[in-house]
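Student: just coords:
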């Protein structure tokens, strides 16, 4: 199978430090070019990463017939506009999360995908890690009984005014950045979307971004999930799934270095406390590499993945409802603006 020829829109830190080096490990990913509005930055990044071509503009990259697929790690407010432009130029697109600023914007991508006949997907790398595929198998096999609840948390401390995550006008804030992980992997556990949400959101008085968000999600039939995400708190990540027979804890559910040995713990279901009954460890693997490889493989084989754009729209509908609930201080229906 011939490798896919990739171009990268921007010299964003996540691309330079995590995604590009990981994708370069795959035989299915050939990173051919990187673009920046600053030619010096583009050439510097290309030289440091061993990339053949640098481009002085995003337009130049997506016009290059040598490029087959585009990775888009631009600031959140540019995800949809540049993904659409790339698709209209005939490029397949892997776009960083969140796929859009609203569910309505995400639906525009579906329209573009269908019109242009290209592959467009949202980059949520944890779903490609073997630990999450094992979680799905354990849940479907009844290992912890019927899934009744999920609790998740993701936080870090960042007060840098120059960081895009602290700039509200371009899509900064914790819910977009890390709350989106809690939502998508909770939905992964339940294999459906919540029907309604209720949230409390604390906004930074200077940056106007959400710095602490807590939400409850109603999955019907008494099933529920709760999560919190914070950008001015101690660094933490964790996710626990509670069933009728036991519980399952994902040690490092969201972001991890490529050399990290992931671990799943299953409760012993005995008193007192919450002792672990079983533990499963996984060989170190880079989930960014797996993500790029999966996208490239499906592009070549023309197969549909487990997480098409329709799934990204569902995630954005939950985010929309959480933001609305933070304003209304009441339960909000998910997908109310369809």
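Tutor: Thanks, I have the structure now. It should be emphasised that the depicted structure is a prediction, and the values quoted were computed from it without experimental measurement. Numbering: from 1, shown residues only.
Student: Going by C-alpha atoms from here, please, whenever you check contacts or count neighbours.
Tutor: OK.
Student: What are the buried residues along stretch 159-173?
Tutor: Along stretch 159-173, these residues count as buried under the neighbour rule (16 or more other Cα atoms under 10 Å): 164-167, 171-173.
Student: For that stretch, what is the distance to the chain centroid?
Tutor: 18 Å (Cα atoms, centre = their mean, to the nearest Å).
Student: Just the residues contacting it, thanks.
Tutor: By Cα atoms under 8 Å, 6 or more residues apart in numbering, the surrounding residues in contact with stretch 159-173 are 75-78, 101, 174, 177, 207-211, 231-232.
Student: please redo it, this time with the cut-off set to 10 Å
Tutor: 74-78, 98, 100-101, 158, 174, 176-177, 179, 203-204, 206-213, 229-232 (Cα atoms under 10 Å, 6 or more residues apart in numbering).
Student: Go through those residues and flag which are in strands.
Tutor: 203, 210-213, 229-230, 232 (DSSP state E).
Student: Most neighbours out of the residues you listed, which is it?
Tutor: With neighbours taken as other Cα atoms under 10 Å, the top of the ones in strands among the contacts of stretch 159-173 is residue 229, carrying 30 neighbours.
Student: which ones are touching the closest residue in space to residue 95 that isn't next to it in sequence?
Tutor: Of all residues not flanking residue 95 in the chain, residue 72 sits nearest, at 4.6 Å (Cα to Cα, 6 or more residues apart in numbering). The contact partners of residue 72, by Cα under 10 Å, 6+ apart, come to 7-10, 12, 15, 78-80, 82-83, 86, 93-97, 99, 122-123.
Student: distance of residue 49 from residue 94?
Tutor: 19 Å (Cα to Cα, to the nearest Å).
Student: Use this one as the comparison:
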């Protein structure tokens, strides 16, 4: 099969590390066209990255018959509309996270996907790495006894005093939970499922525009297993999952690192009785290389796609937690789900 030609909607900063750099490792994929609502911006990206075609509208790119699939790197509030329009134009879609802003949008996208029969993949790049499967096996096999709790922190310091970034606008999917909560929910979905017995969430929504600059959430599972998240734009930079079992503490630290380039991910296992530490290190990998290779295989029919229903399950839980947090602003009584 020949080289697959990608059409890119949007000129977002993430393209350098999510697409252009990873493609250097994937000879069977290449960017054929890029579109922006400002044609000089598209032309600037095309000149810099050697892209054959630059368009001044998204419609023009979708009408390009030479494009094999579309990569959507637009602002969050535009994801649903342009994913649907790409499918209607006969293009498979890889869309940056979050796939949509709410379940209503996602239902429309799911209808469009079903009507087209074309694959749609939400760009949660961390799921394309074997460390998650390894953790899932540890839990499923009771490798270190019964799982007791899961603690996750995902924080990246971020400031936007002049409100120039989508993260400062609630209506555009701003706030720490929209940015980071999807990674937590995907991890729990893969390891424990997303059918908890109860849930809770809180934030003071003190960020720009009333966004959540720090968000805390918890899911309660059977056997008293509790999964907690701290997502923040205020706390020091951390991306860490810690799983406490009866006999060991298992940590995946700095798990975002493989989104910045080709790096090693290590699982640290500490025996609770002896203190002895075992490290399981994976060969250096790049999440975005893995994600693009996976989607290419899906298009070739050699791998099954991640079901879009998983995105819906995550978005439904996202909405539930966000509603809980908003319902109990400071001064309101504690609510629980």
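Tutor: Ah, there it is. The structure presented is a predicted model; accordingly, all values stated were derived computationally and were not measured.
Student: Can you pull the TM-score for these?
Tutor: The TM-score (TM-score structural alignment, normalised by the length of the second structure) is 0.91; 328 aligned residues with a Cα RMSD of 1.8 Å.
Student: picking that back up, who has more neighbours out of residue 49 and residue 94 of the first structure?
Tutor: Taking other Cα under 10 Å, residue 49 of the first structure and residue 94 do not tie; residue 94 has more neighbours (25 against 16).
Student: Whichever helix or strand the more buried one is part of vs the second structure, average distance?
Tutor: The secondary structure element spanning residue 94 of the first structure is strand 92-96 (assigned by DSSP states H and E). Taken over the aligned residues, the distance from strand 92-96 of the first structure to the second structure averages 0.8 Å (mean Cα distance after the TM-score superposition for the first structure).
Student: Which positions in the second structure sit opposite that strand in the alignment?
Tutor: Under TM-score structural alignment, strand 92-96 of the first structure corresponds to residues 92-96 of the second structure.
Student: Check stretch 109-122 of the first structure too.
Tutor: Going by TM-score structural alignment: stretch 109-122 of the first structure matches residues 109-122.
Student: Can you mark which positions in that stretch are buried?
Tutor: For stretch 109-122 of the second structure, using 16+ other Cα under 10 Å, the buried residues are 109-110, 112-113, 116, 118-122.
Student: How about stretch 4-17 of the second structure?
Tutor: 4-11, 15, 17.
Student: Equivalent analysis for stretch 91-101 of the second structure, please.
Tutor: 91-101.
Student: Format these as CSV; extra columns: distance to residue 298 of the second structure.
Tutor: CSV is the format used below for these (distance: Cα to Cα, whole Å):
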residue, distance to residue 298 of the second structure
91, 13
92, 10
93, 11
94, 11
95, 15
96, 17
97, 19
98, 20
99, 18
100, 21
101, 25
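Student: got the contact list for residue 24 of the first structure?
Tutor: So residue 24 of the first structure contacts 30-31, 49-51, 289, 292-293 (Cα under 10 Å, 6+ apart).
Student: Closest to residue 320 of the first structure out of those residues?
Tutor: Lowest distance from residue 320 of the first structure to those (Cα to Cα) belongs to residue 292, with 27.8 Å.
Student: what number of residues lie near the closest one?
Tutor: 26.
Student: can you check residue 35 of the first structure too?
Tutor: 26.
Student: which one is it nearest to, not counting chain neighbours?
Tutor: With Cα to Cα, 6+ apart, the residue lying closest to residue 35 of the first structure is residue 55, at 4.5 Å.
Student: any idea how far the aligned residue in the second structure for residue 211 of the first structure lies from residue 225 of the second structure?
Tutor: For residue 211 of the first structure, the aligned position in the second structure is occupied by residue 213, per TM-score structural alignment. Distance, residue 213 of the second structure to residue 225 of the second structure, by Cα to Cα: 27 Å.
Student: ditto for residue 280 of the second structure
Tutor: From residue 280 of the second structure to residue 225 of the second structure the distance is 24 Å (Cα to Cα).
Student: neighbours around residue 223 of the second structure, how many?
Tutor: What residue 223 of the second structure shows, counting by other Cα under 10 Å, is a neighbour count of 9.
Student: Which residue of the first structure sits opposite it in the alignment?
Tutor: Aligned partner of residue 223 of the second structure by TM-score structural alignment: residue 221.
Student: quick one: secondary structure of residue 296 of the second structure?
Tutor: For residue 296 of the second structure, the assignment made with DSSP: H, G, I helix; E, B strand; the rest coil gives helix.
Student: do residue 65 of the first structure as well
Tutor: Taking three-state DSSP, the label given to residue 65 of the first structure is coil.
Student: Helices along the stretch 151-300 of the second structure, start to end?
Tutor: 176-191, 287-300 (DSSP state H, counting those that start in this stretch).
Student: how close does the last one sit to the first structure?
Tutor: Meaning helix 287-300 of the second structure. Looks like 0.7 Å for helix 287-300 of the second structure (mean Cα distance after the TM-score superposition for the first structure).
Student: just checking, next helix/strand downstream of that helix?
Tutor: helix 308-327.
Student: any idea how far that next one is from the chain center?
Tutor: So, by Cα atoms, centre = their mean, the centroid of helix 308-327 of the second structure is 14 Å from its chain's centroid.
Student: Now do residue 132 of the second structure against residue 186 of the second structure, distance only.
Tutor: For residue 132 of the second structure relative to residue 186 of the second structure (Cα to Cα), the value is 10 Å.
Student: Over to residue 313 of the second structure?
Tutor: Taking Cα to Cα, one finds residue 313 of the second structure at 10 Å from residue 186 of the second structure.
Student: Looking at the two, which has the bigger crowd around it?
Tutor: Shown here are residue 313 of the second structure and residue 186; by other Cα under 10 Å, residue 186 has more neighbours (20 against 17).
Student: Looking at the buried residues of stretch 91-101 of the second structure, which is nearest residue 266 of the second structure?
Tutor: Of those, the one sitting nearest to residue 266 of the second structure (Cα to Cα) turns out to be residue 97, at 24.6 Å.
Student: ok, now how distant is that closest one from residue 66 of the second structure?
Tutor: In terms of Cα to Cα, residue 97 of the second structure sits 25 Å off from residue 66 of the second structure.
Student: Count the neighbours of the residue nearest to residue 278 of the second structure when sequence neighbours are not counted for me.
Tutor: Among residues not flanking residue 278 of the second structure along the chain, residue 269 sits closest, at 5.1 Å (Cα to Cα, 6+ apart). Residue 269 of the second structure: 22 surrounding residues under other Cα under 10 Å.
Student: Trace residue 269 of the second structure over to the first structure, please.
Tutor: With TM-score structural alignment as the criterion, residue 269 of the second structure matches residue 266.
Student: Residue 166 of the second structure now?
Tutor: In the first structure, residue 166 of the second structure lands on residue 164 (TM-score structural alignment).
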